[in-house]
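Chemist: Sequence and predicted structure are below.
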Amino acid sequence: MKSFSLVLLVVVGLTVGCGNKSTNQGSNGAQSFQLDAQHIETTLQQFVESGALVGVSALLYIDGEERFMGAYGQADRENNQAMSRDTIIQIYSMTKPVTGVALMTLYEQGKFKLDDPLANYLPEYSDLKVFAGLNETGEPIYEAAQRAPTIYDVLRHTAGFVSSHGGDHPLLAISRKINPDNLNNTISQFSEKLATVPLLFQPGTRWLYGPSVDVQAALVEKLSSMKFHDYVEQKLFLPLKMNNTQWRVSKRQMEKLSAMYTRKQDGSFERINDASAYENYIKDWPLKKGGSGLTSTLDDYMRFARMLVNGGELDGARILKAETLRLMTTDALPAAVTDRSWLPSKGEVGFGIDFAVRIAEPASKEEASGEVGEYFWDGAANTLFWVDPTNKLTAVLFTQFLPYGGVPLHKAFRDAVYLHDESASALNKPALETAQQN
């Protein structure tokens, strides 16, 4: 296998050196977004040809028109199955925006207000205790919550739930023992068990990624009087014609489901045992989580993204009002919330309702390119999507390997898409050291 450093140099070289290539112009003439489809293709192909990825696919729409689609490498290397636009992918946390949209349809129906205490609807979250340190014998000390977590806290990851994303912590041992993630739990049982774990921090004081969106799923179920997954299917998947998006993969669909790989320290890929990789999907488990668990295809998830960029509507199916969507995609983190865990690693972003939201141009060359006002999220197996309202652009990028990161795919893809956008491109920004000095 070629060295990974060489792969990175080649990809960066392609990105910097392709500025004079011909570009695709949209129907709006000189003011339209300039997309270099050939450069995007070359960038993605290089990852596969160099061995930095097993397979990758991408789909781009601009102003309602498909402007790029490419699939490279293999979805199943061992069985020589090519990556394609029909490949079914485990999207992990790209489930979260779907859940957020489902919950906000109930907000539009007047079922709740953002500042309502969570316990108004899920009483298990009454009288919560908050971790306050350890005593001299190493036992946890707890204090009362200074205020009740609100639904808004749950929507923007400021409720205080403990999470492995915050590092190892004594509360995680309590959570593991209670095991809300057991697939035999229902989503309401998940919520009831999670509520017995004390909060890690006072509500509203920190941003920490964790189980908040699974609690959103429990809210959907409680407020709609329907099973969470049934509500999502009826209110989102059916009207949007997302026919290949689901928590359980049928036997008919299994032949299209991508293999899952783990990236080893030397950069090579090893297939994860199918029984482990597919465990959540081959059986109709009671637990359908809001924060992960969906599988989808490029075209299906693109229909979701296109609904978003169209202000909540696609092909006559209205899912959300435009003003609700604006609420979801506006930075909702108070300035006082300065502890934001790893969120700043996503660039110049804040956080809305289940989306990271870009609030400023890329600050340095090392950051991924992106347009101010865009919103996005990604998944543990290195999938990515974003919506760029300024350019009416939607992008979906699929690959299947764990753990997250280690390959500069997201940055390279974004840099290639925004190659000719002076404000959005990170390539014309100063290097990080220079940016910090300024």
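Modeler: Thanks, I have it.
Chemist: hey, let's count contacts and neighbours off CA atoms from now on
Modeler: Fine.
Chemist: what does stretch 296-305 rub up against?
Modeler: Contacts with stretch 296-305, where a contact means C-alpha atoms under 8 Å, 6 or more residues apart in numbering, come from 57-59, 85-91, 240-246, 314, 385-387, 394-398.
Chemist: Filter these down to the ones in helices?
Modeler: Among the contacts of stretch 296-305, DSSP state H puts residue 240 in helices.
Chemist: Might you report the residue contacts of residue 396?
Modeler: 58-60, 298, 301-302, 383-386.
Chemist: Now tabulate those residues in JSON lines and tack on distance to residue 10 and neighbour count.
Modeler: Shown next, in JSON lines, are those (distance: C-alpha to C-alpha, whole Å; neighbours: other C-alpha atoms under 10 Å):
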{"residue": "58", "distance to residue 10": "20", "neighbour count": "25"}
{"residue": "59", "distance to residue 10": "23", "neighbour count": "21"}
{"residue": "60", "distance to residue 10": "23", "neighbour count": "23"}
{"residue": "298", "distance to residue 10": "27", "neighbour count": "23"}
{"residue": "301", "distance to residue 10": "30", "neighbour count": "26"}
{"residue": "302", "distance to residue 10": "29", "neighbour count": "23"}
{"residue": "383", "distance to residue 10": "22", "neighbour count": "26"}
{"residue": "384", "distance to residue 10": "22", "neighbour count": "21"}
{"residue": "385", "distance to residue 10": "24", "neighbour count": "22"}
{"residue": "386", "distance to residue 10": "25", "neighbour count": "25"}
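Chemist: Tell me the secondary structure at residue 357.
Modeler: strand (DSSP: H, G, I helix; E, B strand; the rest coil).
Chemist: Presented hereafter is structure B, for comparison with structure A:
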Amino acid sequence: MKMTADGKALKATFDRLRGVMVGSVERGDLPGLVMLVSHHGEVHADAIGRLAFEGSPMTRDSLFRITSMTKPVTAAGAMILVEDGKIALDDPVERWLPELANRKVLLRLDALIHQTVPARRAITLRDLLTFRCGYGIIPIFPERLPIQRAYAEAGLAPGPVFPSFPPDELIKRYASLPMVFQPGESWLYNGGSEILSVLIPRIAGTTLSEFLNERIFAPLGMKDTAFYAPKDKHHRFATAYMQDNAARQLKVFDPPVTGRFSNPPAFENGAAGLVSTADDFNAFAQMLLNGGSAGRTRVLSPESVTLMTTNHIVADEKRESQLFLGSTRGWGFGLSVFTGLDGTFAAPGRFGWDGGYGTSWYSDPQAQLTGILLTQRVMDSPKPPAAFSDFWTTLGEIAAGG
């Protein structure tokens, strides 16, 4: 079949992108990676390097811990329940999470834990999806506030090792803490998705993995996406690395066979728990770009997708969390939405999110462009890794062409 001019341009840009990413691996920044670009339905993908520094070659179907790229999948699950009529966006969630009834809110950010006032209203599903539920990460480092110490004592402090409590225990621990802000008042990262991980199963009457598999993964053909990598897939599972500053080298953080993602978890973490592949996640991304459908399969309504991919917060609501969103990004439901220009790729309307273990995804509705980069190097700074910047800067050439 003859390649179109647009197809030739995409292929040329992808080949140039491959050269850039090969450089990251050859320098030793990463053992390997998988990248995928989809433009108007035309897909190019490649695997570079190895699953581990001394491991087998990386393949297109290699498995990665996608961590916070899990969040939009969980948000989509919540919207399915809304469409099913099981819950409405502005319903108080305490009907299903009675542990979160009668909340107390810190008097101020630096208050002692007992210095609280009553919550002005109940937490709603919308609050959880937009991360304005009053719970989440306070990005002040080093940690020095009483509420930060309380989070740590409850086992809910931010870090590369995620909570591993059973769902009922996790929500009990959240309930033991005061809210940082009044419901709907301010954006705080992560907490909303962890709480959704308990809410969705309670509403659906099944586990989170069973619900997501039935309503999202199976319909979209996401055969390799789950909350762990089973034994028969360990040979495709990338080793995760973290920078050892003392030794000035990368060290193994999570191995594929004996690591935290190698067996069914106690907590199916809808904030950061999924393992997936580039093609699997592209199926999810294309479903969103297509207004909720994939071929004849409809997962969400166009209206739900619009709600997910529209910014719902104003600048003042993210004042405590500029570290995560900066000045040109807002938040939809479980994902980031660009509201302004920021670099060569990030233009208004593009949506997606990154994963702290070294993964990144964004889709552009106007350009019908999706980029997915999967690496296995844990991020050690709020600043995007060089591989991320190189990837998105080169992809900006495609986006500019529309």
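Modeler: Cool, got the structure. Because the structure is a prediction, the values reported are computed rather than measured.
Chemist: Between the contacts of residue 396 of structure 1, which sits nearest residue 179 of structure 1?
Modeler: Distance to residue 179 of structure 1 across the contacts of residue 396 of structure 1 (C-alpha to C-alpha) is lowest for residue 383, with 26.9 Å.
Chemist: Distance of residue 139 of structure 1 relative to residue 197 of structure 1?
Modeler: Going from residue 139 of structure 1 to residue 197 of structure 1 by C-alpha to C-alpha, to the nearest Å gives 15 Å.
Chemist: For these two, work out which one has more neighbours and name it.
Modeler: residue 197 (22 against 10; other C-alpha atoms under 10 Å).
Chemist: Which position in structure 2 pairs with that one?
Modeler: Superposed on structure 2 with TM-score structural alignment, residue 197 of structure 1 falls opposite residue 177.
Chemist: quick one: contacts for that match?
Modeler: By C-alpha under 8 Å, 6+ apart, the contact set of residue 177 of structure 2 is 113, 150-151.
Chemist: List the members of those residues that persist in structure 1.
Modeler: Counting by both residues aligned by TM-score structural alignment, their matches' C-alpha atoms under 8 Å, the members of the contacts of residue 177 of structure 2 that carry over to structure 1 are 150-151.
Chemist: Residue 43 of structure 1 - how many residues pack around it?
Modeler: Applying other C-alpha under 10 Å, we find 22 residues neighbouring residue 43 of structure 1.
Chemist: which residues of the stretch 201-350 of structure 2 fall in helices?
Modeler: 208-212, 218-220, 278-289, 302-308, 322-325 (DSSP state H, counting those that start in this stretch).
Chemist: Which part of structure 1 matches the first one?
Modeler: Helix 208-212 of structure 2 corresponds to residues 228-232 in structure 1, going by TM-score structural alignment.
Chemist: out of everything not next to it in sequence, what's closest to whichever residue in structure 1 pairs up with residue 97 of structure 2?
Modeler: Correspondence of residue 97 of structure 2 to structure 1, assessed by TM-score structural alignment: residue 122. Closest residue in space to residue 122 of structure 1, ignoring its immediate chain neighbours: residue 219 at 7.2 Å, by C-alpha to C-alpha, 6 or more residues apart in numbering.
Chemist: which secondary structure element contains the equivalent of that neighbour over in structure 2?
Modeler: Residue 219 of structure 1 maps onto residue 199 in structure 2, with residues paired by TM-score structural alignment. In this assignment (DSSP states H and E), residue 199 of structure 2 forms part of helix 191-204.
Chemist: post-alignment, that helix versus structure 1, mean distance?
Modeler: Mean deviation of helix 191-204 of structure 2 from its aligned counterpart in structure 1 after superposition (mean C-alpha distance after the TM-score superposition for structure 1): 1.4 Å.
Chemist: Buried residues of that helix, list them for me.
Modeler: Residues of helix 191-204 of structure 2 classed as buried by neighbour count (16 or more other C-alpha atoms under 10 Å): 191-201, 203.
Chemist: Could you do stretch 338-356 of structure 2 as well?
Modeler: For stretch 338-356 of structure 2, burial by neighbour count (16+ other C-alpha under 10 Å) applies to 338-339, 345-356.
Chemist: just stretch 377-386 of structure 2 next, same as before
Modeler: In stretch 377-386 of structure 2, counting by 16+ other C-alpha under 10 Å, buried: 377-380.
Chemist: How about stretch 221-229 of structure 2?
Modeler: For stretch 221-229 of structure 2, burial by neighbour count (16+ other C-alpha under 10 Å) applies to 222, 224-229.
Chemist: Please convert the contacts of residue 396 of structure 1 to TSV, extending it with distance to residue 77 of structure 1.
Modeler: Formatted as TSV, those follow (distance: C-alpha to C-alpha, whole Å):
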residue	distance to residue 77 of structure 1
58	19
59	22
60	25
298	19
301	24
302	25
383	18
384	22
385	24
386	28
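Chemist: Residue 369 of structure 2 pairs with which position in structure 1?
Modeler: Checking TM-score structural alignment: residue 369 of structure 2 goes with residue 393.
Chemist: how near is that match to residue 375 of structure 1?
Modeler: Taking C-alpha to C-alpha as the measure, residue 393 of structure 1 falls 11 Å from residue 375 of structure 1.
Chemist: Need the residues touching each of the two.
Modeler: residue 387.
Chemist: burial count for the residue nearest to residue 53 of structure 2 when sequence neighbours are not counted?
Modeler: With sequence-adjacent residues excluded and distances taken as C-alpha to C-alpha, 6+ apart, residue 53 of structure 2 is closest to residue 31, at 5.0 Å. Residue 31 of structure 2 is flanked by 27 other residues according to other C-alpha under 10 Å.
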